[in-house]
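Asks: quick check, what structure comes out for this input:
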Amino acid sequence: MNYVYMLECSDGSLYTGWTNNLEKRIAAHNNGKGAKYTRVRLPVKLVYYEEYEDKIEAMKREYEIKQLSRKEKVKLIKFQ
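Replies: Model prediction:
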C-alpha cells in the first residue's frame, strides 16, 4: 500500500509527502531523519492521509495536494 500524507509541524505549517510505510515514515520524521523541512519543525503529527495501491497514483496525488493553498489543505483535512 502507498500513502499520501499531511503532517502538521510544531510551527503550524503543513508538510505533504508520500510513502509505502506510513508508521515508519512518521517515526522517521519525528526522529529527525525525515525531510529536511520537518527536521527543524519537530515534533510533527499526522493530520491526513489517503491510501493508494499504485506508487505513481500516490505520487501524482502528492503533487496535486502540494499545489493547493493552505486554506484548501485545511479544508481537505477537516472533511476527511
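
Asks: going by C-alpha atoms from here, please, whenever you check contacts or count neighbours.
Replies: OK.

Asks: so how far is the strand or helix carrying Tyr63 from its chain's centroid?
Replies: Assigned by DSSP states H and E, Tyr63 falls within helix 55-66. Mean C-alpha position of helix 55-66 versus that of the full chain (C-alpha atoms, centre = their mean, to the nearest Å) differs by 11 Å.

Asks: and for comparison, fold this next one:
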Amino acid sequence: MNYYVYVLKSLEKKSVTYVGYTNNLNNRIKLHNDGKGAKFTRGRKWKLIYMEKKSSKNEAISREYYIKNNRPLRNKIKSKYK
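Replies: Sure thing, here's the model as predicted:
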C-alpha cells in the first residue's frame, strides 16, 4: 500500500501550512476542506502544494516528521506556490 506525505496551504491572505500523511490523498484533502480533518485545519480552505509518495507507513511518518520540524524546507515549499 502506498502512503502520501503532503503539504497543504490555506487559502487565506495570511496563509499557513499543514503537513500530514495518508493512504488516500484525495479523500483526506476533501475531509480537511469539509472541516472533518485535523483540528488545526478546521474552518479553513486548503490547497495541496506538495506531495511525496512513500511505499510504507513508517517511511511516510518519518518524512512527515522531518518536514514538520524543518521550517526552512516548509517555507521553501510554501514560497514556490504563492
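
Asks: and the TM-score between them?
Replies: The TM-score (TM-score structural alignment, normalised by the length of structure 1) is 0.87; 76 aligned residues with a C-alpha RMSD of 1.3 Å.

Asks: average offset of the helix holding Tyr63 of structure 1 relative to structure 2?
Replies: Mean deviation of helix 55-66 of structure 1 from its aligned counterpart in structure 2 after superposition (mean C-alpha distance after the TM-score superposition for structure 1): 0.4 Å.

Asks: list the helices and strands that helix packs on?
Replies: Judged by 3 or more C-alpha pairs under 8 Å, 6 or more residues apart in numbering; DSSP states H and E, the packing partners of helix 55-66 of structure 1 are strand 2-8, strand 14-19.

Asks: matching residues in structure 2 for the last one?
Replies: Read that as strand 14-19 of structure 1. Strand 14-19 of structure 1 corresponds to residues 17-22 in structure 2, going by TM-score structural alignment.

Asks: against Leu42 of structure 1, how distant is the residue mapped onto Ser62 of structure 2 from structure 1?
Replies: Under the alignment by TM-score structural alignment, Ser62 of structure 2 pairs with Lys60 in structure 1. Computed with C-alpha to C-alpha, to the nearest Å, the distance linking Lys60 of structure 1 and Leu42 of structure 1 is 26 Å.

Asks: between the two, who's got more neighbours?
Replies: Taking neighbours as other C-alpha atoms under 10 Å, Lys60 of structure 1 and Leu42 compare with Leu42 leading, 16 against 13.

Asks: so the more buried one: helix, strand or coil?
Replies: Recorded secondary structure, Leu42 of structure 1: coil (DSSP: H, G, I helix; E, B strand; the rest coil).

Asks: quick check: the nearest residue to it once chain neighbours are set aside vs Val40 of structure 1, distance?
Replies: Leaving aside its sequence neighbours, Leu42 of structure 1 sits nearest to Ser10 (C-alpha to C-alpha, 6 or more residues apart in numbering; 5.5 Å). Distance of Ser10 of structure 1 to Val40 of structure 1, computed by C-alpha to C-alpha: 9 Å.

Asks: I appreciate the help and will end here.
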